[in-house]
Each structure stands twice: as C-alpha cells, then as structure tokens.
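1. here you go, sequence then predicted model.
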Amino acid sequence: MPETPHLDRVKSPEDLRNLSIKDLKKVAEELRAETVDAVSETGGHLGAGLGVVELTIALHHVFDTPRDRLIWDVGHQSYPHKIITGRRDQIRTIRQPGGLYGFTKRTESEYDPFGAAHSSTSISAGLGMAVASSLKGEARNVVCVIGDGAMSGGMAYEAMNNAGSMPPRLIVILNDNEMSIAPAVGALNAYLSRLLSSHQFRSLRELGKQWARRLPKAMGDAAMRAEEYSRGMVTGGTLFEELGFFYIGPIDGHNLEHLIPVLRNVRRDETPGPVLLHVVTSKGKGYEPAENAPDRGHALGKFDVVTGEQKKGKPKAPSYTNVFAQSLIKEADRDEKIVALTAAMPSGTGLDKFAKAHPTRCFDVGIAEQHCVTFAAGLATEGLKPSCRFASRSTAPASWAPTGRRTAGSFDITYLATLPGFVVMAAADEAELVHMVHTAAKIDDRPSAFRYPRGEGTGVPLPEHPKMLEIGKGRIVREGTTIAILSLGGRLQEALGAADELQARGLSTTVADARFAKPLDEDLIRLLAREHEVLITIEEGSIGGFGAHVMQFLAMAGFMDAGLKIRPMLLPDRFVAHGTPAGMYEDAGLTASHIVDMALSALGSNSATMPRRA
C-alpha cells in the first residue's frame, strides 16, 4: 500500500478547497499512486484515470460539488473522482460483485449526477441539467468533462449545436489525450488561456461587439468575424466557436498552476452561454508501464505494480474475439468485397488483426456507432460486404463482462429480430461462430447479424473449412422424449448440463440449438412442440426476443390451444448487477440448475419430489 498522508486527510472535496497548490500537488501524487495500487488488485480502466488526476483535483477544488454538477464522459476517467468523493474505502471493490460500479452511477453517490459509461452523452445531459436549473431559478455550474474519443461521437456535436443557441451556462472541458488537434502547450498558451477566460477580456470583447454593431452592417459583421477567426487561428477553437461556444485553450491538464486560475475564471464568469475549455493530458500519466503501453493502460486485468505485468491465467481455449477475427480475415482473403468497420474498438473487437491483414479495407470511425452503421449501408449500396463489429453497449453483438450492464447486450436479439428481412444468428460455441462468419459473408440479398460471447470459447475443435449454414435452420444436439430445451446462443452447454440432470431423474430430454432467432426454424419448433410435454426456450436476452418469436409462432399454429407447456427463460426485466460471468448468470437465472427447476415446475414437480436415480 502506498503512503498517502496528504490524501488521507481528504474525506470529501470540501477538504481540497482550502489547500494550497503546493499541497494539492502532493495530493495528486498520492492519488495517482492510490489509483495504480487499487486497479492492480481489481483490474479495470487505469490509463484514463491517471490522465485526469490533476484535472479531477482542480475541478473539485474550484467548483462547489455536488451542488455544481460534474459529469464524466466516458466514465473510465472517474476512478480518482470516486476516491476523493468519499468512496476511497471501497475503491478496491470496483467492478467486483457487490462493489463499486466501474463508471459513474447516480445511486452510488451524490457526486455522480449522471450515470454513464459510453459515450458522448455528457453535453446533452449537462445541457438538460443547466436548463432545468435555469427554469427552477437555481444558480449552479454544470461541468461536462468529455474525452477526445467521446467527442468523436455525433451526439456530442448535436448537443453542442443545440447548446450554442441557448442562454443557460454550460461548461464543457475537452480532455484531449489522443487527437493532437492542438499545438504544443506551454507558458505562452497558459497565459493566453488565462487572458481569454478572464472577466476583463470577456467584458472588453462585449464592448467590441457593441462598437461593431454601431458600424455599417457589412463593416460590423466583418469586424466580428475577424475577431473570432483571428482568435481561432491562434488557439485552434474555430470549430467550437462556430457551434456557439466560447473557446479557451489549449492548456496543460497536468499543471495545477495553469488549470486552477483558468477554472476560477470560467466559474466566476457571469456571461450567459456555453464555454469550452480545451485541456491537453497524457493517458497513463505518471505510471511508466501505462505510459509505454500501446493503449496506455486503457483496460487491464490484475497486474504487478512494480513491473506493470498483467496476471493472466493460461487460456484453456481461444477467445471468441480471436476466432471471429481470424475467421473474418480468411473470408476477406477469399472475397475482396468484404470490408470491416468498428467504432473506436479495434483491439477489443479483434479488428486490429484484420487491419494488419487488409489495411485498406478496415475502418475505425471513432465512437460513432450510428455513423458506423450508416457508413456500412453506403458501402453495401455499392456492392461491398461491410462487417460492423461493436463491443456491446447493450445494443450490439454482445458480451457478459465484469462491467456488467454496460456490455451485457441485453437487447440485441430483441431489437434486431424486429427488423424486417434481417437474418439474426447467435453462436453456441466457437465452431458455430466460424460457420456464422462464413454464412454472413455469403448472404448477398439482405443484412445479417450474429451474436457471440466474450472471453474464452468452450474448447470445441475449430473447423478447417467453414460451411454455410442453411438460413433459418437449427440442429438437434441430443434426442429425448419428455422435455425439449431449445437454446439460442451461449447457453447450450448449460442446457446440456440440465439435460444430464433431468435424465438422472428419469426425464428424457431433447436439446436443440436454434442457431437463428430470425428466420425461425418452424419445422424444428413444430417437432419439439409435438413430441414433448414441455418446451423450454433459453436465451441471453430481454423479453420480446427469441422466446417471444417462438411463442408467437406456436400461438398462431394452434399449439397453445393443445395444452403445450412452454416456458421461456430469458434475462429478468431489470439491469443485472456487475460481477463475474458465473455470478451474473446465477443472478439472471440462466444456469443448468435453473433450467432443471423450470422443467420440473412445468411438469408439476420439483427437485425435492423428483430424486436423482442412483
């Protein structure tokens, strides 16, 4: 554990507000060490938090949080914020079952006014808070800290365009650690930023505008444009000025002597309208292993503090991400029309490997999923075959992860299967994933989507030659007579485990892999419904998905009238709390034991009255 005598005295942001800059620097050193040590024990997002240590301290030192609202976008940056807002004693539970959330969460702390992980939402939310405060007659500052990656999302610019035309005060801080959209920062830029943010300069500028309005219109307009563009050329802020923001910066985000005076000027300014403060930081700042890492310590498992080496167990099977990447590369080797797209997640989606193999056919569009999909649609209209791969935001090909509901992909099947003409698949194992990549590449007449888990595969052998699956056709994996379990996606192994347990209780069980949520394998569903007393569907998705489509078909085909006992198993109608994958499946009620209980309940029995056979 690092020695932290200065940080130990900070129980809340109030304790920062009377400290000198000299003492704040010592707090920053200790806060950085505490963040590194905590994440080494739990894993998590390290680099982003290390990059905003000084900014976090400066914001809480200058602003009256939580009365003043402080929004972090993306939430990866919030670990130091959590430590100095009363959650230090829990920081080593972050992302653990029952512990702190990996991002900001309103129910966790009053210092988290908006719950978010990914991305580009802060300015919209902040504008809503600022307008609400104005309508209620409450004077408060609203500060949005948005990373340069999040700023690449279209929603951020939509919000800025709206905010630029509205009177409420809104402060946006652009945390620039990647884009290099600014010239080098230093003493001169720090001086200019203090000058531009000062009340005197703003007052002088307003006088200049009033003087310009007294000139003939053409001359006055020209004078005002000249002032804006000359300032924009010096500072780089012309784009933000055009959106209606008063631009200040760039400024060194690690220099408290530069940050604090500028933040004080921005806080005190009574001029209505939005302000954008551009700070330049270094991701992973102050921890050499993170600074030297290719992703600067973006997301890590547990690691050794001294060396930075991650503590990873030896994988038992290839990861789904790697299987997907290699399969797509092979498809692209065979078909030059295949291109790949991702939204700021090349390494997390495996497309970094695709980019090395086919550099001219791989596109990272930034955190802009809406643009990514529409960009792909444009490619498709010209005869190409775009593959969009997203890390799930609960709206894209999915994963269960310690970050919980952010990446659970709970609604993927539900919304995709409502789209007319869509082919929707879910892989039960890594071999099935290979076949689904190949199948998607062969579909020429309509869009398709396939969903697969995160992490290691099940260990099944991978096919040397992928096959095209017959569209809308599932497969029977095990045959029985009493109970039928129809699985979509990654719960197939649990279904087989449940079948073993039911068989031991004398209940013959069929297990089938649906493969397709749309179109349904109606022949398979008819067979299972006709030949069994109980039909259980199981999926990793919300209500309205695969099970709902199966029940719709059975109802229209008259099987409900015949007394079929059908039981859908799916995610509960709530957000599943973060934790280990096994713990999350247990919480969601999607394990083998839950399937057994569901089957026995449908038969009018239970585990107590149906003992296992010897």
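-> Noted; the coordinates are in hand.
2. every contact and neighbour count from this point should use C-alpha atoms.
-> Will do.
3. three-state assignment of the residue nearest the centre of the chain?
-> By C-alpha atoms, centre = their mean, the chain has its centre lying nearest to His118, at 4.0 Å. Secondary structure state of His118, per DSSP: H, G, I helix; E, B strand; the rest coil, is coil.
4. could you find the closest non-adjacent residue to it?
-> Excluding its sequence neighbours, the residue lying closest to His118 (C-alpha to C-alpha, 6 or more residues apart in numbering) is Val74, at 5.5 Å.
5. one more structure, for comparison:
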Amino acid sequence: MNLYDIKEPCDIKSCSFEELNELAGDIREFLIQSISKTGGHLSSNLGIVELTLALHYVFDSPKDKFIFDVGHQSYVHKMLTGRLKDFSNLRQYKGIAGFQKRGESVHDPWEAGHSSTSLSAALGMAVARDLDGSHFHILPIIGDGALSGGMAMEALNQIGSEQRNMIIIFNDNNMSISKNVGAMDEAFTRLRTSRSYTHLKDDLKHSLSTTRLGSNVLDTMKRVKNAVKDNIVDTSIFGEFNIDYLGPVDGHNIKNLVKVLKIAKQHEGPIVLHVITQKGKGYSFAEHDEEGAWHGVSQFDPKTGQSLAKNPPQHKSWSEVISATVLDLAHDNQDIVAITPAMKSGSKLQKFFETYPQRSFDCGIAEEHAMTFAAGLAAAGKRPFISVYSSFLQRAYDQIHHDVARMKLPVVIGIDRCGLVGEDGETHHGVFDIAMLRPIPNMILAQPKDSEEAQNLIYSAFQQNQYPYAIRYPRGSVPYKKLSAYSYIEAGTWSYQDTGEPQLVVISYGSDVDKIVQKAEANQLSLRVVNARFFKPFDTEMLEELCAMQLPIIVYESDVQIGGLSSAIVEYANDHGLKNTFVRIGLRDHFVEHGSIPKLRKVEQVDLGTLFQVIKDMLKEHSCE
C-alpha cells in the first residue's frame, strides 16, 4: 500500500501482514525525513509504528477511542487518520499539532502534553460510555515512564475497583525522556525478564498459534495473573490492582500484536496488554540514545544525525548557565543537592549528577513528590536545587504552597523553559508561573536579563536561608562568561538604564531588557528602561520614583497579564495613591497555540516591533501635550 493513499484507518484493514510490515518501513522513513525538516518528537514515534498499525488494524477509530498518554507519540496515528499531507507544517503556526488535538480530528478524543493523564481520562470515558449504554472500546496507550507517575497509580486504583471494560496498552520501552529510574522501573525490568514470564510468553505464543481463541488463551491469561501473584509478587503491579495482565508481547511483531489485541478485545473488565518496544527503532542514532537527545529534536541532517541548530560562539543555553553555577557553588557548599523530575538531560544537570552522584536525585515523572522531597531536605538542613520546566511546575503548585513556602523552607527552584516555548504549544508554554507564584506568601521570584545576572541570582538564592527562591529562565541561549566572583543581589531590587534624557519609561524583564536598550539607542529614542528582575518582592521604592517623574510608563511582559508584573504594579499604584496611567503589553486571557516563538510573539502582539510602535505613538502624543 502507498502510504500517501491512506485517508482513513479502514484503508489498512485489507492489508496482509507482509504489506503492513512494508508500510511500517515506509512510515519510519517518512518520519525521519519529515521530522528532520520540521523538528519534533522522533524516538517515541519510531518506537510505536507497528503498535499503532496493529491498533488501527484491529479497532475502529473514531468509534473506538485511542488516548495517547502525553500525546507526543501520536504522529503515526495522525498519519493513518488522514493527516500525512499536513506533516510539512507539523508544529508550525496554524499547522498540525505535535500532540493529539481534539479540534484537529475526530480521531483525537483527548489531548495532553503532560504525562500520566491517560488512565484517568480513559476511566472517565468508560464510565460515561456505560452510563449511556454505549458499546465501544477505550484504549489508553501509556509508557513505562508515565506509568510511574502518581496520577497513573491513582487511576489504576479506581480502575481496579470499577472494573469497567478498557484495554490499557502498556508501551514499555524502558525510557521516558531519559533513562527511567526508581523502584517502579526495577519492577518493570523484573517483569520483562522473569523466567515465569518467559515461560508464560512461550505458552501464549503456542496458544496464539491455534485457530480458536478459546479456553487455552483464557487459561494462559489466568496463569499469567496467578504467576504474578504467586511467583513474583514484588512485580505484581497490575494484579495487585485487580487488573488482568497479558504479555509481554513483542511490540514490533505486527502479526502477534494483532492476535493479542483480538484476545484483549474479547476480555471483560480492565486488562493491561504489556508491549515491549524499542524507542527510536529503525534509526541508529536514536536507538542508542540513553540521555534523551533524540526525544524531541530540532532540524537535523538525517544522514549524519547532526543537529542543524547550533548555539552561536560563546553562548550557552540558559539551562547550562544555571546548572553550571549550581555545580560551581556545590564545590564549596556540601549541603547543596540537585533534584530533577525525569529531566536531567533537558535541565542540563548531567555534569552535576556525574560530579556529585550522592547529592543528585532523579525522582522520575513526579513533580509533586520531587517538590516535597526538596522541602524535606531543606527542613533537615540541606540546600536543594530543583529544576522543573515551567509548564510542569503547575503540577507541584500545592507542594510549593503547602510544603515549601508555608514553612519558609529555602528551596531554590529553577523554573526552566519559562515564557513562550514555541512549537510544543498550549500545554508547554511557560507563561503562567509568575501569576501562579506571586500570591504565595514568603516566595521570592526573579528572572535574570543576562547570564551574569543569572549567575549572581543563583548565588544570592543560596546565600540567603530564609525563603524559597524561584528563578525563571527561558528556552534558548545567551552569551556566557563564567564570573570570577559572584555579587549578591538584594531580593526585590530593580535596576535601570537610560538611553538619553528619559521621555518615557519601559518596565520589562528577562532578555528583552537589553534588546529594548539596544533598539532604543539604534533609533535614538530617549527612554528609561527598567530591569524588573524581581516579581516578588518588587522594588516599590523605584516604582514610586518612576511615577514621580510624571512620564508615560509602559509595562512590557511576554507572559500572561493577569497576575503578572503589570498586575502587581497597577495594584500597588492603586493602593498607594499613585495617579499614573500604565500602558500594559502582555499576553491576553487565552491559551496560545503552537508556532515559532517569533511568529507567536508577533501574532500575540508582544514582539519588540509592537512595543516600539506603541513607544513612538506615545512619545509623539506626549510631545504634543
């Protein structure tokens, strides 16, 4: 079958297994070539090709519901549901999303960008189906990394109790973004390699070779469940939740996958089908990746595997700047420990883990646990640094609020990937953390404008020992030079730079500050550009001085306005009788879709072009008064 002829999943149902295997090869080649041009999630999709083909071969989407946990591994599903022609615009503005998207296709019943949600969603749909008296299959597809998340465990608990019909596809590739860690991973490893399961797998293979799906298959399933309970109790994760188990099955053998899926289709109640896959299969660079470099990729040369995105000379990613500073400080401070919830590679903490293995902790995909774990360390006198992507920090809100800030524990929180992140879209934009953390008492929240300030803020965070201290930093790179000595920055202080005798004030933060200065100087505009590096506490003394200048004031932010920097300023001005009018530029009250960061900033009118048009209009108006 020609890959480009597939418009609906039913188009593959007449294929022979030989044709399906040929199709799998074509899909892999397409994925490598296409993603090399657009960027995207490569390894997870290469690993799920045969499984996705088998699922669509046996089940009937959109009547049957496929829920891909996280959703970044749904590219093959999109290709089989009529969206292959759109892959040239994958993750681009107004193009197809890199995750399942309900508004994009009837074949996408759920959408997510965070892990461990699929089982809860599937149970909700199963209960709704049964209340309506409907009959269709619900298939959450969840990986071993996501299955270790607390939310997935909570869902399994109720799934075992409710006993609703659903088929949980356990896509086990022994990887999340980086190598999995923890007792759950060790249990899965024992499950994969147990002699009991090896024998049971042979029994299952024999049963599948028969023409009748009868008592021998059901007996095999019972033996699987009994063996879990009787022989390897410490790995009986699913059996102890009262959920039947079938597997493990080779996730790249389409013929066997189809047979086992047909058995699961006849099962009453919840059942787990354990499928062993290889992340990155079919592309050698991705197959041998143990650090997550091929999980999500920018444009690359498919022949050499070399990324086409290079940092300029003397630049480091913001994540590298932060982690390098923490590592440097840890040399003299034995109490500093580093924590990551399964993002060691993305947060650039590998060097810290290598240098101080006894002081490094990967908690797995468990932001809530990781944050309270950090709180416990701080309560016992250690100085934890925890790095969490802004989008995932939302999952630890209660822990920051209740366990960290309420007890004034000096946890240093690195909020990575803050602001608009681009092609991953709505679920990943880190634009809410300022509004999220500002209302919490005892918090210090800051963002550096450059690498020098970043190093000094990290130093300052560890120098104080009274409050939780969060430092946000964006995706991308910044000019970097390691400081020979650090300087302490007092919490709540701002700085400013004039580009002439000020005629207008711009208050902003992050790397935009220097860009505004440079653009103002290039255009010979006389501004006072304020580096509002602290959101909480903030520099009320400087704000009052700025208001006393009786100049127009623009507050320019690239995050949500509601609860953000401009909200803080307007609230203070109102409560303290400051009569100034502030022009606010920021993200409005909606979720921002996917696209390149420059494109999104322009569309959302938070780009420098928009800012400077407002500046020129205000200067013109002010000069006429």
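-> Now that the structure is in, tell me what you want to look at. What you see is a predicted model, and the numbers here were worked out from it, not measured in a lab.
6. TM-score of the superposed pair?
-> Here the superposed chains carry a TM-score of 0.88, computed using TM-score structural alignment, normalised by the length of structure 1; 578 aligned residues with a C-alpha RMSD of 2.7 Å.
7. structure 1: which residue goes with Cys350 of structure 2?
-> Not quite, residue 350 of structure 2 is Gln, not Cys. In structure 1, Gln350 of structure 2 lines up with Asp352, judged by TM-score structural alignment.
8. so that match, which state does it fall into?
-> Going by three-state DSSP: Asp352 of structure 1 is helix.
9. can you pull the contacts of it?
-> Contacts for Asp352 of structure 1 (C-alpha atoms under 8 Å, 6 or more residues apart in numbering) come out as Pro346.
10. counterpart of Met549 of structure 2 in structure 1?
-> Match for Met549 of structure 2 (TM-score structural alignment): Glu531.
11. could you find the closest non-adjacent residue to that match?
-> Spatial nearest neighbour of Glu531 of structure 1, excluding adjacent residues (C-alpha to C-alpha, 6+ apart): Thr481 at 6.6 Å.
12. related to what we said a few turns ago, show me what the residue nearest to the centre of structure 1 aligns to in structure 2.
-> Match for His118 of structure 1 (TM-score structural alignment): His114.
13. cool, and Glu241 of structure 1?
-> By TM-score structural alignment, Glu241 of structure 1 lines up with Gly239 in structure 2.
14. got the contact list for the equivalent of Val49 of structure 2 over in structure 1?
-> Aligned counterpart of Val49 of structure 2 in structure 1: Val53 (TM-score structural alignment). Residues near Val53 of structure 1 by C-alpha under 8 Å, 6+ apart: 28, 31-32, 80, 254.
15. same thing but 7 Å
-> 28, 32, 80 (C-alpha atoms under 7 Å, 6 or more residues apart in numbering).
16. pull up the gap between it and Thr481 of structure 1, please.
-> Noted for Val53 of structure 1: a distance of 62 Å to Thr481 of structure 1, by C-alpha to C-alpha, to the nearest Å.
17. one more: Ser193 of structure 1?
-> 76 Å.
18. list the contacts for the counterpart of Val142 of structure 1 in structure 2?
-> Counting by TM-score structural alignment, Val142 of structure 1 corresponds to Ile138 in structure 2. Contacts for Ile138 of structure 2 (C-alpha under 7 Å, 6+ apart) come out as 64-66, 122, 126, 166-167.
19. cool, and Leu328 of structure 1?
-> Val437.
20. what does it correspond to in structure 2?
-> Under TM-score structural alignment, Leu328 of structure 1 pairs with Val326 in structure 2.
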